[in-house]
Each structure stands twice: as structure tokens, then as C-alpha cells.
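K.L.:
show me how the following folds:
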Amino acid sequence: MRFGVIGAGSWGTAFSKLLIENGHEVVIWARRKDLANEINTYHTNRKYLGNAQLPELLRASTDLIETVARSDIVVLAVPVKYLEPVLERIKIPKIVLNLSKGIDRKNRTVSRIVQSLLPNAEYLVLSGPSHAEEVIRRLPTSVVLAGKNEKLCREIQKRVNSEYFRVYTSTDVLGVEICGSVKNVIAIGAGILDGLGGWDNAKAALMTRGLYEMVKFGTAYGAQNPLTFMGLAGIGDLLVTCMSQHSRNRYVGEMIGKGKKLQDILQNMSMVAEGVYTVKPLLELASEKKIEMPVCQQVKEILYEGKNIQNAMKDLMNRSLKPEIRLKELMNFDQGPQL
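P.N.:
Below you'll find the model as predicted:
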């Protein structure tokens, strides 16, 4: 099977290596000519993956149209904020396999962006605790592949699964996408606590309450199955993003916790921390449905309004007392208006 991978960052490159190891033909699209030349000549991607050696069969191209035209499946591996202009150049409806996580400035998940620009494309999303830095080293990784077309989903599952990369399937596309979007915001909060010195009690509470916010948001916006949030795309990805040294979102939070300015942090990063750009549209959507997301709200105020971290924590700790779980907030799965 022929795959066209759109985006030569760390995840797009690591996923391309996996596909070639599984016997597929892969062309990876790189925006920069020097990066495409490096992949084709030296079989490395040093900016994103250090000294990791890439398969000689992996071919990089700067021609987006050719990359798409020569593929059976288009793999999206670019930051969500850059996705729309890329998709606008793709005219051929294909099978689209999305690796990107986030909500764009128009308050859309990736499936909605794809649907608006490529309405006839078959769409699948792959998500879970899968840092490229470990996948490239063939370390054991498990993910979930979600799609409405169950037959196609099972077929792609077989094509992508390997001895070190285990793939499960789901039909809950929106649930998986919501997990991947919200967890990045929570991870920034977890990183802030790391920057303050690594407060274990507070971090565990923040992750748990953040998961509850994720479930509430998913309930209101069309997630299909509450167990999605307990799976690899939900708690699995949340754990690794909040705890791993590879996590860009956790890193941004850690630097904020150490007193750095957001703009300075972003200028010195070679990769995108999606949570920074997701938090505003996420909270706009939450506000439309009157969903309380206090952890995400405090992250936004710290990032964009210069709120003092200690004051943010006081505001979280001094909220009105209530039961830990309110079932009425969790009983409307697959009934709310979808994103």
C-alpha cells in the first residue's frame, strides 16, 4: 500500500519509518527543501529525531500535490494550526489518516476540517501515548485507530500494527479527537507544577480533575462512548503527556513554572506545543455549552493573561465545595450536538 505522509516532523518521520518496516511504499512531504535533501541523502532528520537512522527506502518530497497523487492513503502529521492551508491544496478525495491533535482557530477538530475541505474522503484518526522519540527506537507502544468505516479501520489496523506498535480500533472518532485535544492543555498545567518543584499530590489531582473536564467536554460535544476516555487516547495519552520528558506541552508548562515568558519559550522551540493553541478555542466551545473546565481556564489565564501561578492555584483550591463526580454531567453521550 502507498502512503503519503504530510509533515516531516518527529511524528510524521517516525510513523513513516514504521510503515516502511511494515512493507509499505512511503513518500513524506517536507515543507523545507534542505530537510527533504537530508532525508533522501543522509537518511536522518536531526532537527527532530537526532541521530536516528531512517530507512533508505523512505523518500522525501517538497511537492505536496505529487505526494498526494501517488498515495493510496494520506497521513496528516502537521500541526493543526497549519492544516487548513495544506488541505486546501489537496483536491483528490483519499483515505485520510490523521495523526494531528488539537482544535483550530475556527473551533474545529481535525475531522471537521477534513470534512469541510474533502467531504468525500474516508477519515480515520490514530491517537494514544506514542511519543515519536520512542517509536523511532522501536520501543513498545499501543494506540487506538478510530473510524466510522469499521471494515476500513480493521484493514488499516492490520497494515499499521507491528511487533512493537500495537493498534486497537474504535468507532468513536470525536471521542478520540477530543481526548487528544484536551490532554495537551492539561499537560501544560502539569508542567507548571513541575516547574514549581514537582508537587506530586497537586499533579495527581490536576491530572484526575483534568480527565473529568475532558469527559464533561466530550459528553457535551458528541463523544460516542464514555470508555474512550478511559482508554489509550484518553487516560493513556494524558498520563504520558503530563509525565514524559519528551512532552512539548509539559515542557512549556515547566518553563512557565520556572518564570519564563510564553513568547520566549515558543521562540526557542523547534516543535509545536498544540495545547498552547488549543486552549482558547477549547474554552470558547466549553462556554457555549456552559461546561465548567476550571483547570483549563486557569491554564489559559496563566498563559495569556499573565495570571500569577499561586493565585491560580488558590482559585482552584477555593472553588465552591461539591461532590467529586456528578453523574448528570456524564449521562449524555452521543446525544449532544457534535463538533
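
K.L.:
use CA for all of it now, contacts and neighbours both
P.N.:
OK.

K.L.:
so what's Gly175 up against?
P.N.:
Under the criterion of CA atoms under 8 Å, 6 or more residues apart in numbering, the contact partners of Gly175 comprise 218, 222-225, 228-229.

K.L.:
helices along the stretch 51-200 of the chain, start to end?
P.N.:
Counting by DSSP state H, counting those that start in this stretch, the segments of the stretch 51-200 of the chain that form helices are 64-69, 83-87, 110-117, 132-135, 150-160, 173-196, 200-220.

K.L.:
roughly how far is the longest one from the heart of the chain?
P.N.:
It refers to helix 173-196. Between the centre of helix 173-196 and the centre of its host chain there is 9 Å, according to CA atoms, centre = their mean, to the nearest Å.

K.L.:
so what's the residue count around Gly259?
P.N.:
Gly259 is surrounded by 13 other residues when neighbours are defined as other CA atoms under 10 Å.

K.L.:
quick check: it vs Arg248, distance?
P.N.:
From Gly259 across to Arg248, the span is 17 Å (CA to CA, to the nearest Å).

K.L.:
touching, Phe3 and Ala69? I think so.
P.N.:
No - in this structure Phe3 lies outside contact range of Ala69 using CA atoms under 8 Å: 10.2 Å.

K.L.:
this one next, for a side-by-side:
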Amino acid sequence: MKQKIAVLGPGSWGTALAQVLVENGHETILWGKNPAQVKEINEQHTNHHYLPDLILPTELKATISLEEAIKDADALLFVIPTKAIREVAHQVAAIVENQPYIIHASKGLEQISHKRISEVLAEEIPEDKRKEIIVLSGPSHAEEVAVHDITTITAASPELDAATYVQELFMNEYFRIYTNDDVIGVELGAALKNIIALGAGAMVGLGFGDNAKAAIMTRGLAEISRLGVALGANPLTFIGLSGVGDLIVTCTSVHSRNWRTGQLLGQGKKLEEILNNMGMIVEGVSTTKAALELSKQLGVEMPITEAIHSVLYEGKDIKIAAKDIMLRDGRIENEFS
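P.N.:
Predicted coordinates for the structure are as follows:
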């Protein structure tokens, strides 16, 4: 059944997902705040800043009017930076007239509150103004989805009918969706893997090889799982697409902004300079702070996250941070610590 979908956020991932929706026959409109970008999408059918080699379907439309984008939409897809979620959700709640599904494909934790994105959306958009909230997440680079590389990700909601709705919206021969009811696990896997990707990139920047990459990914997954389980997630989620799958793709690819940021840090570049030149949000930087604060509240040990925090926020030399991780007291691996 043809649906109207408003995609809020015309970055690389929002644009790639919008393209999937259009190709699946849905009426799709991208909302963004930059008039020049919106004009480019509508007139040139390109989004050069984010996906420079992509020619977009002519059926895809864009607008700077949030009201126009969400009017009569069957679903709203949030694909914006975590720090903007609450503000935009509040704006949506003030003008939405029907009850759309709320989908989000953003990856992070809100600063100070440490809340997951679905929690923020639920707070800002009352139940009488929406249907269920669904999380869309998993191992996916926008650059590859845009050229129809085979991709599999997860749609998560406590109501499996809602997850199935999203599954049916997006499924095609190159984009496969699995359903899951573990929203906590899917969101935390999505957010926390960006921290580990910073570390994985740093290992490469420091000149270490595959052994170091395997070590940080494996022990990073242990940290993600510990925090997730403490918050009520199903541990099996972390060996699925939104756990180890997303961790692999984010920790091993130059497409990953978090990996590239870590690599540059390992090469001695300053964080401020890296972020200024990246041109896009690096969610792992802010997520590191939120995750460490949350782990301390819960009494969950996250040594890799703590080491990365010390480099990002405390000025610690990255070589010393890596050495200190290796010299921690010995552990039994299956103690989950």
C-alpha cells in the first residue's frame, strides 16, 4: 500500500532512506532547514554535500516547511542529530494533525538526561498525536545503500505490528529488514558502537594492526552488552544486526565518520580541528560523555569508553590511554567484566 512518509533530515542517511522509500513506491518528502540544499534536491536531484555521486529520483521532493512535510503523513522518519531530536519533536507535536507512526534512524544518547531517542520522542510527542514509535537501525552505510549494495537492518518496537509496518515500507531486493521487540538493546547498540569505532580508528591511526582491531571490537562489544543488560536489554540483541553487525561495519570502514575521527586522533590531530573539517556530526564524541556518566550511575565498568573519554575530554595522550588499557588488572573473560 502506498504511504506518505516525511523524512526529517536530509543528511546522507536520511537521503538514502528517502531514496529507498521512493523506489518502493511511497510518496516521500524530505524536510531540511537549508534552503539551498532543498532547492538542489528539488531542481538538480542531487545532494552533493552528503552523497556527491548520487542522482536522486525525480519523484523525491524536499521542503523547508515542517508543516508541509508532515501534513497527512502516514509516518514521520527522524534522521537528524541526537542533539536536535527533542526540539524538532516538540515542533512536530505542536502542528501534527493526524496520528502518524514515528520512526527514527538516529544513533545516540541525549546529553545530561542520558535518554534514548525513543524516550525523548515519547516525551515530546503525546500518545494522542501519534501511533507507535519504531527504531530503525543496523549495519548500514548511506553511501552503499544509495548504490543498492545488499543491506540488512532491524526495525524494533514493543508492538511487533508496528515493526512489521516499517519492515514492509522498506523491504526490497537490496534492503532487508528484520523485526525485533527489544528497543532498548537496538538503540543502545546503535549509540554505543560509535564510541568503540572511535577507538578502533585510533588503533589504526596509532599504527596497530588486525590484532588490536579484533581486541577493541570484542571487548567493546562486552562493554556495550554490560550497559545494555543493566538497562534491561536482551543480551541476544547484541549478537544481532544492531549489535555486532553495526559494530563491525562502523569499526572497519572509511565510510564511518567515527572511525575516521579516531584514526585522525591516533595520528595526532586535535579533536576540534577534526570536527571542524568533518562537515558532518560525529555522534560518538557526545555519546562517549553520556555513556560514561550513565555507566557510573549504574556501576557498570566500561574501561574502553573511559579511556576514550579521557582523550576526548581530559586531554590525555592517546598513546598513554592505549597503554593504560593494556595494563589493567587481569580478568576472566567470561566474567562479563
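
K.L.:
TM-score of the superposition?
P.N.:
Once the chains are laid over each other, their TM-score by TM-score structural alignment, normalised by the length of the second structure reads 0.95; 327 aligned residues with a CA RMSD of 1.1 Å.

K.L.:
quick one: which of Phe3 and Ala69 of the first structure has more around it?
P.N.:
In this view Phe3 of the first structure and Ala69 are compared by other CA under 10 Å, and Phe3 has more residues nearby, 24 against 16.

K.L.:
hang on, that one in a strand?
P.N.:
Yes - per DSSP: H, G, I helix; E, B strand; the rest coil, Phe3 of the first structure lies within a strand segment.

K.L.:
any idea how far the counterpart of it in the second structure is from Gln99 of the second structure?
P.N.:
Aligning on TM-score structural alignment places Phe3 of the first structure opposite Ile5 in the second structure. Computed with CA to CA, the distance linking Ile5 of the second structure and Gln99 of the second structure is 13 Å.

K.L.:
contact partners for Ala36 of the first structure?
P.N.:
Here Ala36 of the first structure is in contact with 29-30, 60-62 (CA under 8 Å, 6+ apart).

K.L.:
can you classify it by secondary structure?
P.N.:
Counting by three-state DSSP, the backbone at Ala36 of the first structure sits in helix.

K.L.:
map it across to the second structure for me.
P.N.:
For Ala36 of the first structure, the residue aligned by TM-score structural alignment is Val38.

K.L.:
the residue lying closest to Gly11 of the second structure once chain neighbours are set aside: neighbour count?
P.N.:
Closest residue to Gly11 of the second structure in three dimensions, ignoring its sequence neighbours and counting by CA to CA, 6 or more residues apart in numbering: Tyr50, at 6.0 Å. For Tyr50 of the second structure, the tally of surrounding residues (other CA under 10 Å) stands at 19.

K.L.:
what of Leu60 of the second structure?
P.N.:
Close neighbours of Leu60 of the second structure, defined as other CA under 10 Å, add up to 20.

K.L.:
so who does the counterpart of it in the first structure touch?
P.N.:
In the first structure, Leu60 of the second structure lines up with Leu58, judged by TM-score structural alignment. Under the criterion of CA under 8 Å, 6+ apart, the contact list for Leu58 of the first structure reads 16-17, 20, 25-28, 39-40, 43.

K.L.:
kindly recompute the last result at 7 Å.
P.N.:
If you count contacts by CA atoms under 7 Å, 6 or more residues apart in numbering, Leu58 of the first structure has them with 26-27.

K.L.:
so the residue nearest to Gly11 of the second structure touches Ser12, yeah?
P.N.:
Yes - Tyr50 of the second structure lies in contact with Ser12 (CA atoms under 7 Å); the separation is 4.9 Å.

K.L.:
measure the equivalent of Ser295 of the second structure over in the first structure to Ile6 of the first structure for me?
P.N.:
Aligned by TM-score structural alignment, Ser295 of the second structure pairs with Ala286 of the first structure. Between Ala286 of the first structure and Ile6 of the first structure the distance, using CA to CA, works out to 30 Å.
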